[in-house]
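# everything below, folded, please.
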Amino acid sequence: MVSYLYTRYNWISLKFCYFLFFSLLLSCGENTTKKEETNIDSSIENSSDSAKNTLTKTILCFGDSLTAGYGLDDINDAYPAVLQNRLDSLGLAYTVINSGLSGETTAGGKSRISWVLNQKVDVFILELGANDGLRGVPLTETRNNLQSIIDAVRKKNSETTIILAGMQLPPNMGPEYITEFRNIFPDLAQKNKLALIPFLLKDVGGIPELNQADGIHPTIEGQKILADNVWEVLKTVVK
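Here you go, the predicted structure:
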């Protein structure tokens, strides 16, 4: 009798062990499947993100305090950020980078252009020269520096679209100087076959209510108009 009970006990134990093993096997299979599903989902998400990054193009605004948004409390009020909002609202896959530096001259821009071009740039907006004019820099120097920047962009990527922002000076600089200065931008645009913004500060320059106390740097409302001036040319490139 004892032998019978012992044998029966062993059979039940063995049966339980088989059941437990089979259950664990199924559980492991389910966990492996779940992990595989998770990995697949993660791969799909990563592939989707990579595709988005590949499809998104870059617009780089390279300039001085007008681009940097000097005097504004929030850089998101500067015209590059206003352009970004407009592009987003239109569903256009572009990222706008503000590479403005207050006080920048064409010589300064020339010296830092190589570093800026370490990133991929599809549209390059060149806004420099105003500080040269206000400081009375020889116009040949301004012209040559701008040409060097254009050449550097083209050398890095010949497919990059360059948009040149035209600039004008206040009348106190003398008629001959301001006329020659103004002509630098259309001349370079024609020579290099660039898109040209005739005058970045159109409808803003010289209007007190659209400029800060210094009479030079646009207010938030002024920056919106700058964005409109840029958009008139940029829209033909991005659409």
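# going forward, measure contacts between C-alpha atoms and count neighbours the same way
Will do.
# I'd like to know how far the residue found closest to residue 102 once you drop the neighbours it is linked to in the chain sits from residue 130.
Here the nearest residue to residue 102 in space, its sequence neighbours aside, is residue 65; by Cα to Cα, 6 or more residues apart in numbering that works out to 3.8 Å. In this structure, residue 65 and residue 130 are 10 Å apart, going by Cα to Cα, to the nearest Å.
# here is a second sequence; please produce its structure as well for comparison:
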Amino acid sequence: MKSRRNKMSYSKFIHRLFFAFLAVVALSCGSSRSLPGAQVNKNTIVFLGNSITQVGKWQELLPGKNVINKGISGDVTTGVLARLSDCLSARPEQIFVMIGINDLKIGRPLEDITANQVKIIQKIKELSPRTKIYIQGTLPVNEGMLANIYRRLNNADIGKMNIALKAACEQQKVRYIDLHPVLTDQTGQFKQQLSTDGLHLKPEAYVIWVKYLQKNKIL
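Purely as a prediction, here's the structure:
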């Protein structure tokens, strides 16, 4: 009788041990992915993009915020996709993305650019579900100022890309930000007095950029 009880106790022990092991495995497997309930860090903001983002003095323009500049000169949509995990490691409360101009520069098809931008949005949602996503339309250029290296760029293509991006944002239910009204002249060109070369921005352009976000209660 005693032997039978010992066998039953041992069987229960093995049974419990097995399910405990399964629970540990499940937790360890999930630890490498973002947890849907993970909290974000308040007042932490990421600006993500290419050289236009990189040059911005975001921390100076937004005192009191923890601003992380993740702009890399020459970056494209595939580059942003590849480094999203790093960009979101701080679990920012907000992320502002502007990417695509260099994709146009290298001749990437519009449909591929849009597809990559959608992937970026979806990946951010997956990695940091509580981070608020703001997708900024690519800024226009001043075609008359562009050097030969940038001659492939034109506002017609930028406009088409932004129309597709805005539609994608609506479908993905994230906010699209259009900075054109405050940075372009009456002909739709980037304001000459705000640009260094027709593509890149002078410091005063970033001041206008941030004030626009603040005026619209985004920051």
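# and the TM-score between these chains?
Here the TM-score of the superposed chains, computed with TM-score structural alignment, normalised by the length of structure 2 as the reference length, equals 0.66; 167 aligned residues with a Cα RMSD of 2.6 Å.
# give me the element the aligned residue in structure 1 for residue 208 of structure 2 is part of.
Using TM-score structural alignment to pair residues, one finds that residue 208 of structure 2 aligns to residue 225 in structure 1. Here residue 225 of structure 1 sits within helix 220-238, counting by DSSP states H and E.
# who's in contact with that helix?
72, 77-80, 82-83, 92, 161, 163, 165, 195-197, 199-204, 210-211 (Cα atoms under 8 Å, 6 or more residues apart in numbering).
# same check, this time on stretch 146-166 of structure 1
Counting by Cα under 8 Å, 6+ apart, stretch 146-166 of structure 1 makes contact with 106, 109-110, 113-114, 117, 121-128, 182, 185-186, 188-189, 194-200, 230, 233-234, 237, all of which sit outside it.
# likewise for stretch 172-185 of structure 2?
118, 121-122, 133-137, 139-140, 166, 169-170, 188, 190-191, 194, 205, 208-209, 212.
# out of those, which are buried?
For the contacts of stretch 172-185 of structure 2, a burial check counting by 16 or more other Cα atoms under 10 Å picks out 118, 121, 133-137, 139-140, 166, 169, 190-191, 194, 205, 209, 212.
# which ones among these lie within strands?
Among these, the subset assigned to strands under DSSP state E consists of 133, 134, 135, 136.
# give me the distance between the first one and residue 98 of structure 2.
In other words, residue 133 of structure 2. Computed with Cα to Cα, the distance linking residue 133 of structure 2 and residue 98 of structure 2 is 11 Å.
# just to revisit the earlier point, residues of the helix holding residue 225 of structure 1 that come out buried?
Within helix 220-238 of structure 1, the residues that qualify as buried by neighbour count (16+ other Cα under 10 Å) are 220-231, 233-234.
# and of those, the nearest to residue 12 of structure 1?
Closest approach between the buried residues of helix 220-238 of structure 1 and residue 12 of structure 1, by Cα to Cα: residue 234, at 80.8 Å.
# other SSEs contacting the lengthiest helix in structure 1?
If each helix of structure 1 is counted by residues according to DSSP state H, the longest one is helix 2-55. Helix 2-55 of structure 1 sits against no helix or strand, with contacts defined as 3 or more Cα pairs under 8 Å, 6 or more residues apart in numbering; DSSP states H and E.
# next SSE downstream of it?
Tracing the chain C-terminally past helix 2-55 of structure 1 and defining elements by DSSP H and E, one meets strand 57-63 next.
# quick one: the strands in structure 2?
So, for structure 2 - with DSSP E - the strands run 41-49, 66-71, 92-98, 132-136, 175-177.
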